[in-house]
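*Asks:* Okay, here's the prediction I keep looking at, along with the sequence it came from:
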Amino acid sequence: MHREGRGFLLSPIAGDDDRGGEKSPPFSARNQGFAFAETGGSLPPMFPVTRPETWGGGEIPPFASKPGGTLSPLVSRREGREFLPSPVFVAGDRGGEKSPLFSAHFGVPNIVMSLNSSFVASSCDPRYALKHLVSPHQRLINSNLPHGKCTPFLVTRNQTFRVYCDSQTKEMQIRKFSPILESMLLSGNGIIPSKEWKTVPDIWRTSAEKFGDRVALVDPYHDPPTNMTYKQLEQEILNFSEGLRVVGLKPEEKIALFADNSCRWLVADQGIMATGAINVVRGSRSSVEELFQIYNHSESVALVVDDPVLYSRISETFRARATVRFVILLWGEKSSIKDVAAAEIPVYSYNEITSLGHESHTALVHSEDARKQYIYETISSDDVATLVYTSGTTGNPKGVMLTHENLLHQITNLWDIVPAVPGDRFLSLLPPWHAYERACEYFIFTHGTEQVYTTIKNLKEDLQRYQPNYLISVPLVYETLYRGIQKQFNTSSAARKLVALLFLRFSLAYMEAKRIYEGKCLTKDPEQPSLLVSLFDWFWARITAAILWPLHMLAKKIVYSKIHSAIGISKAGISGGGSLPSHVDKFFEAIEIKVQNGYGLTESSPVVAARRPNCNVLGSIGHPIKHTEIKVVDAETDKVLPYGSKGIVKARGPQVMKGYYKNPLATKQVLDENGWLNTGDIGWICPHHSVGRSRNARGVIVLEGRAKDTIVLSTGENVEPSEIEEAALRSSLIQQIVVIGQDQRRLAAIIVPNKEDILSEAKRLSKVDSDASEISKETMTSLFHEELRKWTSECSFQIGPILVVNEPFTIDGGLMTPTMKIRRDKVVSQFKEQIDNLYK
């Protein structure tokens, strides 16, 4: 910057309003300056100064000096404040009593700026913290470095920094780290880390300080069973992270984490992130080919696997076709590995990694020489934290790049949906690498809750044993609970069954009236009802609810209390990862177990909308979560549609992915230049009414299926199969159903029967002998047609031919995703020949 014919050297601690001049405290120079102020006092990029150089007409700039000489006086005072000198100096300078940058008394090593737009400020006095004087757009390292220490101070969101010591050599390693998580390591240098989280691993230091001796997690089904407090969990993550560095994992490298739900998965996941590396996640039930393609496409360098069984299954393929630096077993012993040839690759047990990490971390904390081996570099919030591959990756893998910032958005904004408090208990049974389970786990651990790991097999027992406050799961789990309760009703004595079903009808009617007078009903009609009609509607609903309320309360005491004691869920069940059937939604509302439906995608980390505890509008996915925008657009023109109109749902917010890894074309197809993510879902937004049944439902989002699932009949008509499937699943005879009919004249269905229920129904109707143990497919088909006519009568389209399949669709069979959604395309492909025969 020039003023009055002079050039002034800018110190980076100038206030945002400083424009220089002879009275400006950061300036003191008569010759040409080196760095000039821009608008607002921000700094342009700087670069290392390694020797005195000519500047502006051959002059030596005032900051240059010879080793042992003095530097020009760049420190000044104003209004009683002392300002730090500019960081621009000669690399060979070792200070001296007249040097404003260094003092020989302290023996401080020289520090040189890195090649990026961050900068280094230096002082011998730790009082110069500067955190109130720096422009918010700048990064700062406070090099209060007596005794030869090089210590990072403060991190902001956009760029990384490095600190270089004079003892640095080319052999020194870059150590990426989370300043908050590793504050123990840095505390010896007087560092007070920022309280603002920049990376996901930052949360563990905060939680350990707040909830130290509280139980964080319980893992009863692994060997050994594990209970871990918040302090112990933080230490395990630190040890695992450091162990990974010891065995050679470097920052920004990818490492595959192929494992299932357990406490050690969480430790490994966070340990990897804390090194600055990127984890590439998948479950152990995926095929060998799918795991290999993910490993290969992601350019992973090493493997963390669930146990020796999985490693033995994949080792031959990986040895022959991939380069694997090392393997870590989360559970089990190395001696259990069956493939002898697999010994060519170094294999470590979980305990070996944490032990190596503990030893190394202890040495770093207590040894200054050990710390000097590294160049310290912070993990940025914009760094990729994980690659999550979308379902059905074989042949065309799409790795979703989620950054620390994406995941932190979820951690800091889900409390409005799940107002967890310390001591609340959650059951965890979903795949931990799935974005839904993962975001929820990170979130709950910032609030001092307890997580209990369970399985589908043990869910019923664990619900009663642990009495969770919350259950975070997928619609299929709530459907399973619903069916179990219905089965108990149906197998009770005739009198008990009659009483239970009668009470349930009263409660369903009571809740419907309650929704009307509370204004929590859905409507597509953009026209607001008249005030008079609304008042009458409200009055009638109030009277109806008042009449039914005593019966509902009696049912709650006699019937529902037993259900509550059996399944817990005292605060709420959170459903996500798929569409929650309306009959299941209404059932849990009637028995007063709150179920809140949410919505998101892997590409959005995942949550973009959810029903709130105080605005739980049935049939919807609620409002967008904080800092998130949602719009509905026309599929052809991309124009925003009015409220109540059905179209493609798009979302925008800080949680939206960075893109698909190595796939810019696929990224461009779903993510536009303005940051809008095309979800591929069809939906509408409830109109804004100030009176009437939907006055408190305005702005909620309703989904009606996937655009890619829409069936186009040969007649040109479009059919959303999810509506028909949801209605059909109300039948106790149907376990699974897929509606088909693309390019055909009419719809058909592939149905998996509930064998016990359909056999009982056939006996009741005398379609088989009373002692029969099986039922023919012809009889099944006849019963299914009757059930479909009963339950889908209100749907716009009816089912024609039916294909009965005896074996259920499963994850292991490749026909369901890990979150238990049916892979429609895979089912159609597998039964293509039988489907063709249906239409002949």
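*Replies:* Nice, I can see it.
*Asks:* from here on, contacts and neighbour counts on C-alpha atoms
*Replies:* Noted.
*Asks:* what helix or strand is the residue sitting nearest the centre point of the chain on?
*Replies:* Closest residue to the average C-alpha location of the chain: A439 at 3.3 Å, with Cα atoms, centre = their mean. Element membership for A439 (DSSP states H and E) is helix 435-444.
*Asks:* Against which helices or strands is that helix packed?
*Replies:* When contacts are defined as 3 or more Cα pairs under 8 Å, 6 or more residues apart in numbering; DSSP states H and E, helix 435-444 sits against helix 404-413, strand 470-473.
*Asks:* isn't Y389 right next to L402, touching?
*Replies:* No: with contact defined as Cα atoms under 8 Å, Y389 does not reach L402; the gap is 10.8 Å.
*Asks:* Of those two, which one has the most company?
*Replies:* Counting neighbours by other Cα atoms under 10 Å for Y389 and for L402 shows that L402 has the greater number, 29 against 23.
*Asks:* and the gap between the nearest residue to the more buried one once chain neighbours are set aside and T491?
*Replies:* Leaving aside its sequence neighbours, L402 sits nearest to M657 (Cα to Cα, 6 or more residues apart in numbering; 5.2 Å). Note on M657: its distance to T491, by Cα to Cα, to the nearest Å, is 49 Å.
*Asks:* adding another structure so you can compare the two:
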Amino acid sequence: MAQSLAFTMGSLLADIARRFPEHDALVYPDRGLRLTYREFDALTDRVAKGLLRMGIQKGDHVAIWATNVPQWVILQFATAKIGSVLVTVNTNYKSAELEYVLNQSDAKALFLGEGFKDTDYVETLYTVVPELKGTAAGALESAKLPFLKHAVFLGEGTPDGMLAYNELENMGRDISDDELDAVKNSLDRFEVINMQYTSGTTGFPKGVMLTHDNIINNGFQIGECMKFTENDRLCIPVPFFHCFGCVLAVMACVTHGTAMVPVETFNPEQVLKTIEAEKCTAVHGVPTMFIAELEHPNFRNYDLSTLRTGIMAGSPCPIEVMKRVIRDMNANEITIAYGQTESSPVITQTRTDDPIELRVATVGRALPNVEVKIVDIETGESLPPGKQGELCTRGYHVMKGYYKMPEETARAIDDENWLHTGDLAVMDENGYCKITGRIKNMIIRGGENIYPREIEEFLYTHPKISDVQVYGVPDRKYGEQVMAAVKIKDNVECSEDEIRDFCRGRIANYKIPTYVKFVDEYPMTASGKIQKFKLREMAIKELQLEDLESASTG
């Protein structure tokens, strides 16, 4: 057995702060913020006390809706130190999605930033919970969201009905260290402290419950694959609300005493500037981010000579991009990782010394202490090397389950504790895996996982739509785009723009169909099942995307 860490989040941070007290923990050059691990540990203690004073207790659910601001990573540890569960909210969400997550998660508090792109978070929250205006902070009573009591604003000023985050740090001043320690000592590393929402082909988003042990050990092994030490510095442009941000980045760093250098919202030049200014040795990103950085007109003006490693993940990596990242960005030890939220999230990863062929043609081999097998989709029998089947995984990294969804959990994790990923894969005799398809028809657009069923359920609420099928089609920039094949009710007229306008402001922009096709019927199997792969094939032909389809690595 490879090394395993037996910590809670609080005891892990205390251990790292003891070992590397004066090493940088969290750095925001633009904000002039630079916290050592000693300071970061102390600050998260103060915020944890503030949460206790606010009435947040072990087991309570605390949602966060913000870009990569400092408070995000501070709250990741402060909530865990008191055993409350951090519910991460996608920064792209609109009102309907926010309401669903707050309701389904039983969130007691929401920490929210100012907004992202075209969404004003404060106004959106007021739309969802109009009672908040005119209510004293912490006294919210909402019929729609009965659990929600607190809204805490992370920006400047204090909107009506909310508490300012800055007040939180001082609120717990009268709570002693002994009091906080008593709470910390009551925690178990196998308790849930993180909940992330992932959609499914069978319905609405599901809350994936992850424990201290899940994300600490997954983060540790991810960092080991990159050979992280306390001397590394990771530039983090990927969002914290994804496992990519809060585990592959934050937990990989903290388990090794590595410095975290976040970029608040992705901007290719800001990433280049940050790497140079902070002498970063590693950078994470989805392929589209790396492409944007490489193709930025000022790319050659930046000194990236300190770069060594990082992770490219989220969607298949084109070989030419990988070669350019190694050659032009100096990241000759860049790695590829594969997994899903339900597995904390990384299942397989390439290693720094793997040849480039393996780093592009595969998603690596299983992390230490992780089991992987490929099974026949029909029989469930294990398959030999070279045969395609469903990738299943078992180990410490598998989630506790989906929140309040026991049937969905039972469908995902079998009686022998194997997590069924829904991904088609082939494994070679050395354990290296290649992902060849998706049983679930999931769409991956620029690193965002999009589940057709969720968009279909939403579009079914359009008064003119009688049926709709959503699927992905190849795209040069994002890997895939969303397409909807729509059947209109009899004797009505509808345009593509009408469908898209219906979506705007109600579902995240990246989920809005780029292509809308009106159809009279769908290709069906003999047993009456709609064949989405045929809809996709027809669309590829009509849109003349054959060259992109043949270039895809799956």
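*Replies:* Looks like it arrived, so ask away. Please read these numbers as outputs of a predicted model, since none were measured by experiment.
*Asks:* returning to that earlier point: what does the residue nearest to L402 of the first structure align to in the second structure?
*Replies:* Using TM-score structural alignment, the equivalent of M657 of the first structure in the second structure is M399.
*Asks:* Check Q235 of the first structure too.
*Replies:* That one, Q235 of the first structure, aligns with A42 by TM-score structural alignment.
*Asks:* Give the buried residues for whichever helix or strand its match is part of.
*Replies:* Element membership for A42 of the second structure (DSSP H and E) is helix 37-54. Buried residues in helix 37-54 of the second structure, counted by 16 or more other Cα atoms under 10 Å: 37-41, 43-53.
*Asks:* Which one's more surrounded, M657 and T491 of the first structure?
*Replies:* Between M657 of the first structure and T491, counted using other Cα under 10 Å, M657 has the larger neighbour count: 25 against 10.
*Asks:* In this structure the more buried one contacts L601, no?
*Replies:* No: M657 of the first structure is beyond contact range of L601, at 9.9 Å (criterion: Cα under 8 Å).
*Asks:* Tell me, how many residues neighbour D836 of the first structure?
*Replies:* The local packing of D836 of the first structure (other Cα under 10 Å) involves 9 other residues.
*Asks:* re earlier: so the residue nearest to L402 of the first structure: helix, strand or coil?
*Replies:* Secondary structure assignment for M657 of the first structure (DSSP: H, G, I helix; E, B strand; the rest coil): coil.
*Asks:* about what we covered before: of the helices and strands packed on helix 435-444 of the first structure, which approaches D836 of the first structure most closely?
*Replies:* strand 470-473 (36.1 Å; Cα to Cα).
*Asks:* Run the angle between the helix or strand following the helix holding A42 of the second structure and helix 37-54 for me.
*Replies:* Using DSSP H and E, the helix or strand that follows helix 37-54 of the second structure in sequence is strand 61-65. Angle of strand 61-65 of the second structure versus helix 37-54, following axes from the mean of the first three to the mean of the last three Cα atoms, to 10 degrees, is 120 degrees.
*Asks:* Where do the strands of the stretch 151-300 of the first structure begin and end?
*Replies:* In the stretch 151-300 of the first structure, the strands defined using DSSP state E, counting those that start in this stretch lie at 162-165, 173-177, 215-219, 226-229, 254-258, 278-282, 300-305.
*Asks:* Mind giving me the packing neighbours of the fourth one?
*Replies:* Judged by 3+ Cα pairs under 8 Å, 6+ apart, the packing partners of strand 226-229 of the first structure are strand 215-219.
*Asks:* again, only using 10 Å
*Replies:* Other helices and strands packing on strand 226-229 of the first structure, by 3 or more Cα pairs under 10 Å, 6 or more residues apart in numbering; DSSP states H and E, are strand 215-219, helix 230-246, helix 263-274, strand 450-453.
*Asks:* any idea whether I648 of the first structure is helix, strand or coil?
*Replies:* Using three-state DSSP, the structure places I648 of the first structure in strand.
*Asks:* Just give the nearest non-adjacent residue to the counterpart of it in the second structure, would you?
*Replies:* Using TM-score structural alignment as the criterion, I648 of the first structure maps onto E390 of the second structure. Nearest non-adjacent residue to E390 of the second structure, counting by Cα to Cα, 6+ apart: L424, 4.6 Å away.
*Asks:* Does the one you found touch V375 like I think?
*Replies:* Yes: counting by Cα atoms under 10 Å, V375 is a contact partner of L424 of the second structure at 9.3 Å.
*Asks:* where do the contact lists of these two overlap?
*Replies:* Common contacts of L424 of the second structure and V375, defined by Cα atoms under 10 Å, 6 or more residues apart in numbering, comprise 388-392.
*Asks:* how many neighbours does L618 of the first structure have?
*Replies:* Other residues within reach of L618 of the first structure, judged by other Cα under 10 Å, total 22.
*Asks:* now L249 of the first structure
*Replies:* Around L249 of the first structure there are 22 residues (other Cα under 10 Å).
*Asks:* Looking at the helices and strands packed on helix 435-444 of the first structure, which is nearest to L427 of the first structure?
*Replies:* Nearest of these to L427 of the first structure, taken as Cα to Cα: strand 470-473 at 5.5 Å.
*Asks:* Read off where that closest one ends up in the second structure.
*Replies:* Per TM-score structural alignment, the counterpart of strand 470-473 of the first structure in the second structure is residues 282-285.
*Asks:* what do we get in the first structure for P205 of the second structure?
*Replies:* The alignment partner of P205 of the second structure in the first structure, by TM-score structural alignment, is P397.
*Asks:* For that match, give me its contacts.
*Replies:* By Cα under 10 Å, 6+ apart, the contact list for P397 of the first structure reads 290, 293-294, 297-298, 389-391, 660-663.
*Asks:* Can you add distance to T781 of the first structure and give these back as CSV?
*Replies:* Below are the contacts of P397 of the first structure laid out as CSV (distance: Cα to Cα, whole Å):
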residue, distance to T781 of the first structure
E290, 36
Q293, 41
I294, 41
H297, 45
S298, 46
Y389, 38
T390, 35
S391, 32
Y660, 44
Y661, 46
K662, 48
N663, 45
